[in-house]
Structures are given as C-alpha cells and as structure tokens.
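J.: Kindly return the folded structure for what I paste below:
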Amino acid sequence: MTKLSVNINKIATLRNSRGGNVPDLLKVAADVQKFGAQGVTIHPRPDERHIRYQDARDLVPVVYTEYNIEGNPIKKFMDLVLEVKPTQVTLVPDADDAITSNAGWDTIKHKSFLQEVIAEFKRNGIRTSIFVDPVLNMIEGAKETGTDRIELYTEAFAHEYGLGNEAGIAPYVASAKLANELGLGLNAGHDLSLDNIKFFKDNIPGLLEVSIGHALISESLYLGIENVVNMYLQKLK
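T.: Below is the predicted model of the structure:
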C-alpha cells in the first residue's frame, strides 16, 4: 500500500489568520494519524506565513508515524531539520516568495550543491528526498546526488487529468520505472486529490508515499477530515 502523509500547512494558515491557536495544529496532527494517515508533512517557509519554525519543534513528540519536513535548504531550514531530525527531509527549490512549489530541481545544474546538503542530512540519519519534474535526465541526475528518494512533482498530471487527458500520466510512468531501475525510492505530491489519486497510484509502479495537503483539507470542509483520510487510504490500497 502507498503511504499517505498529510500536509498540515493549510491548518496553520487558518490558525494564523486569526492569531491564537484555533484550529490546534498539534491536535490535527495527532488526529490525522489516529484516523489512519501514515505520516505528517509540513513545509515551513522563511516568512513563516503558515507553518512556523516552532511548530516543527512542537510536532516532534506528536508525530509517531513518519515526519516529513519539506523546504528549500537554506541555512535556517537546514539548521531546523538537523535540530528536529524528522524521518524524512524533502528538498524543494522554491523561492522565498513562492505561493506554492512550482518546479522540481535541476539535478544536473545543482548536483554538487545537492550532494553536499544530502550528505549532511544522511550523516545525521535523516532520509532524503528531492522534488523533481518527470524528466528522465533529471531522474538520472537525482541518482548522482546520493538522495534516498525522489518526489515527483505532479501538478502537470493533475492538470491534464482534470481536462480528461489520461495520457498525461505517461511521463510519470516512465520516470517511475527509471527510478525503480536506479534504486531510488519514489514519492509524489502536488495537486493530487480524491478525484485523481487512484488513477495515479494504479499506474505508478513502486509508489511508496504521497504527500497531500491543499486538496485533502479542502475536501474535508465538506466531508470531514476523518472521512477524507479514510477515503484516501481506500484509494491507495
């Protein structure tokens, strides 16, 4: 079964919009695990507009499944990850002012930088994953960085699938097959939803984990978070 890691950034966004502690981020993290999610993901950004760096620390005793921290490996982020020591760090090349992640790494251009960063995390016992587009030479480049896993950036698939174009999954299938051949673990995320997750999972060989936040929290407004978590788990079987 592909694991479901719930990204709780949007819970922090809602909390921060009023100040205070409603909704309670730590309770939501505990609850999604109780409901069956096999991981919790956060993506702190330098301006702390949703997840705060202190949230990352406060979640340590709460997350008893897999703890995944995403972000651009600037010094402040690296220091946080090395302090918290999550199960996995996912490296994302997003700009400070990015609304959301919008591209994968150029693993060839940034090879030496990624090698250095990944080596530091691995020395500290933290599994590494890097965010990549479904482009074969970028997958090959990822292998050269020493990363444990890659996370396929799935926005293009989700867009094409929403238009009724199931062929949009083809580059993801090819990328997954290559990752499997190279011995890279395979994660995926961005714009995956209840509408498209089963089709994606059924067609991607060796898919270990998906990280889903915006769609899952939005769907939960109508259907309830416990129900939605279990709907994802059923589709990921």
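J.: CA atoms for contacts and neighbours, from now on please.
T.: Will do.
J.: Could you give me the buried positions within the host helix or strand of Ser211?
T.: Element membership for Ser211, per DSSP states H and E: strand 207-212. Neighbour-count burial for strand 207-212 flags Leu207, Leu208, Glu209, Val210, Ser211, Ile212 (criterion: 16 or more other C-alpha atoms under 10 Å).
J.: Check stretch 108-124 too.
T.: Ile108, Lys111, Leu114, Gln115, Val117, Ile118, Ala119, Phe121, Lys122.
J.: can you give me the helices for this protein?
T.: If DSSP state H is used as the criterion, the helices of the chain fall at 9-16, 25-34, 53-58, 75-84, 111-123, 136-145, 155-162, 170-182, 197-203, 214-223, 225-235.
J.: What lies in contact with the fourth one?
T.: Meaning helix 75-84. For helix 75-84, the external contacting residues (C-alpha atoms under 8 Å, 6 or more residues apart in numbering) are Pro46, Tyr53, Ala56, Arg57, Val60, Ile69, Gly71, Val89, Phe121, Asn124.
J.: how much space between the residue nearest to the spatial centre of the chain and Phe131?
T.: Centroid-nearest residue in the chain: Ser211, 4.1 Å away (criterion: C-alpha atoms, centre = their mean). Separation of Ser211 from Phe131 (C-alpha to C-alpha, to the nearest Å): 12 Å.
J.: returning to what we had before: what helices and strands are in contact with the strand holding Ser211?
T.: Packing partners of strand 207-212 (3 or more C-alpha pairs under 8 Å, 6 or more residues apart in numbering; DSSP states H and E): strand 3-7, strand 185-189.
J.: Out of the buried residues of stretch 108-124, which is nearest to Gly164?
T.: Gly164 lies nearest to Ile108 out of the buried residues of stretch 108-124, by C-alpha to C-alpha, at 33.0 Å.
J.: Proceed likewise with the subsequent sequence, for comparison:
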Amino acid sequence: MTRLSVNINKVATIRNARGGNNPNVAKVAQDAERFGAEGITVHPRPDERHITTKDVYDLKEVVTTEFNIEGFPDDRFLKILEEIKPDQATLVPDPPHVLTSNAGWDTINRADELKPIIEQIKAMGIRVSIFVEPEIEIIEGAHALGTDRIELYTEMYATGFKQNPEEAIAKYAYAAAKAHEYGIGINAGHDLDLNNLNYLVKTIPYIDEVSIGHALICDALYYGLENTIQLYLRALKV
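T.: Okay, here's the model as predicted:
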C-alpha cells in the first residue's frame, strides 16, 4: 500500500502569519503521526517563508515515522541533511524565489551537477529521491544518476484529471512502469487531493509514497486533521 507523508509547510505558514508558536509545528507533526500519517515532509526554503531551519531540528527530535526533507541542493541544504540525517532527501530544482515547486529536474542536461550530489547524500546514509516529470528520457537519466527514487511531479495529472482521467494518467503510468523496470522507487506529489488520489494509485499500484500538504491542510479546515488523514489513507487503498 502506498504510504502517506504529510507535508506540514502550510502549518508553518499559518504560524508565521502571526509570529509566536501557534499552531505548534512539532505538535502538529506528532498529531499527524498519531492520526495515521506514515511520514512527515518539510521544505525549509532559504527565506523561511514557512518551515524554518529551527523547525527542521525540532522535528528531528519528535518525528518517529519517516522524515522527508525536500529542497534545492545548495550548501545550506546539504548541511541540514548532514546534521539531521533524515530518512529521505527529495531534491527539487526550484530556485529560492519561486512560490512552489513547478518543474522537475532535467536529468540529462544537469547530470554532471546532480550525480555527485546524489552520491554525497547517499554516502550520508540517506535515501535520495529526485523530483521529475513523466518523460521516458528523464526516467532513463534518473536511472543513470543512481537515485534511489523519483518523485513524479503530478500537477499535469491533477489538472488533466478533471477533464479526462485516462488521458491525464497515461504518461505517468508509462513513465512509472519504466522506473519500476529499472528498480527505482516511485513517489508522487503536487496537487494530489481526495478527488484524484485513488485513481492514481489504482492505476500505478507500485507508488511507494505520496507527499501531500496543501490540499490536505485545506481539507482539514473543514473535516479536522484526524478525519482528513483517515480520508486520505482510505483513498490510498486499492
């Protein structure tokens, strides 16, 4: 069964809007785990617009499931990984100024940049996942880089799902099949929600993990965090 990692960036966004420590990010992470989350994801950006560097160190002390830290692999990010030793590092290609991750890695033209970084992180004992789009040549490039996993960037799927689910999933299913053939683990994330999640994992049953933040926190405003996490776990059943 595909595992649910709850991205708690938006919890930190709410806290930062007023300062102080309400909501308490570490407590929300603990509660999310208690309610059934099988992992916690954070993205500590350099401008600390949501998750701060301090949050990452605080979370290290309380997260008991899988801890996934995502970000652009600059020196700052690599230092955090070296000191925190999360279970997984997810590398995203977005520069500091962008609002959210909006593209995958070009594993062909940026191979010389990525390969030594992946090797460095793996040498720390951390599983490496890289954010990619569902293109066969990109998957082949990821395989050549030696990454442990890929994370499929699912915005195009989520957008297309509203009009034609079969057409929206086709490239993802084909790309995932190629990654599976290579023995690469598969994660998925971006714009996944209660409407499109079950179809994704039914069509691609070997997805290891989904990372969901924005939609899950929005749903929690209406349904409550515990109930929302249970709804997402049910959506992951195939």
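J.: quick one: which of the buried residues of strand 207-212 of structure 1 is nearest Phe199 of structure 1?
T.: Nearest member of those to Phe199 of structure 1, counting by C-alpha to C-alpha, is Leu207, at 12.3 Å.
J.: Just the residues contacting stretch 117-127 of structure 1, thanks.
T.: Pro73, Leu82, Lys85, Pro86, Thr87, Gln88, Val89, Thr128, Thr145, Gly146, Thr147, Asp148.
J.: The same query, at a cut-off of 7 Å, please.
T.: Applying C-alpha atoms under 7 Å, 6 or more residues apart in numbering, the external contacts of stretch 117-127 of structure 1 come out as Lys85, Pro86, Thr87, Gln88, Val89, Thr128, Gly146, Thr147, Asp148.
J.: wait, the fourth one sits on Thr128?
T.: Yes: checked against C-alpha atoms under 7 Å, the pair Gln88 of structure 1 and Thr128 is within contact range at 5.6 Å.
J.: tell me the contacts of Val92 of structure 2?
T.: Counted by C-alpha under 7 Å, 6+ apart, Val92 of structure 2 has contacts Glu70, Gly71, Phe72, Gly104, Trp105, Ile130, Phe131.
J.: Compute the distance between the second one and Leu114 of structure 2, please.
T.: Per C-alpha to C-alpha, Gly71 of structure 2 is found 13 Å from Leu114 of structure 2.
J.: what does the last one give?
T.: Between Phe131 of structure 2 and Leu114 of structure 2 the computed distance is 12 Å (C-alpha to C-alpha).
J.: can you check Gln120 of structure 2 too?
T.: From Gln120 of structure 2 to Leu114 of structure 2 the distance is 10 Å (C-alpha to C-alpha).
J.: Asn198 of structure 2 too?
T.: Applying C-alpha to C-alpha to Asn198 of structure 2 and Leu114 of structure 2 gives a distance of 32 Å.
J.: do the same with Arg234 of structure 2
T.: In terms of C-alpha to C-alpha, Arg234 of structure 2 sits 36 Å off from Leu114 of structure 2.
J.: same question, Arg127 of structure 2
T.: Taken as C-alpha to C-alpha, the span from Arg127 of structure 2 to Leu114 of structure 2 is 15 Å.
J.: what does Trp105 of structure 2 give?
T.: In terms of C-alpha to C-alpha, Trp105 of structure 2 sits 9 Å off from Leu114 of structure 2.
J.: who's in contact with Arg149 of structure 1?
T.: Thr128, Ser129, Ile130, Leu184, Gly185, Leu186.
J.: Most neighbours among those residues, which one is it?
T.: Ile130 (28 neighbours; other C-alpha atoms under 10 Å).
J.: For Ile11 of structure 1, state which of the buried residues of strand 207-212 of structure 1 is nearest.
T.: Ile212 (12.7 Å).
J.: Would you confirm that the closest one contacts Asn7?
T.: Yes: contact criterion C-alpha under 7 Å: Ile212 of structure 1 and Asn7 qualify, at 5.5 Å.
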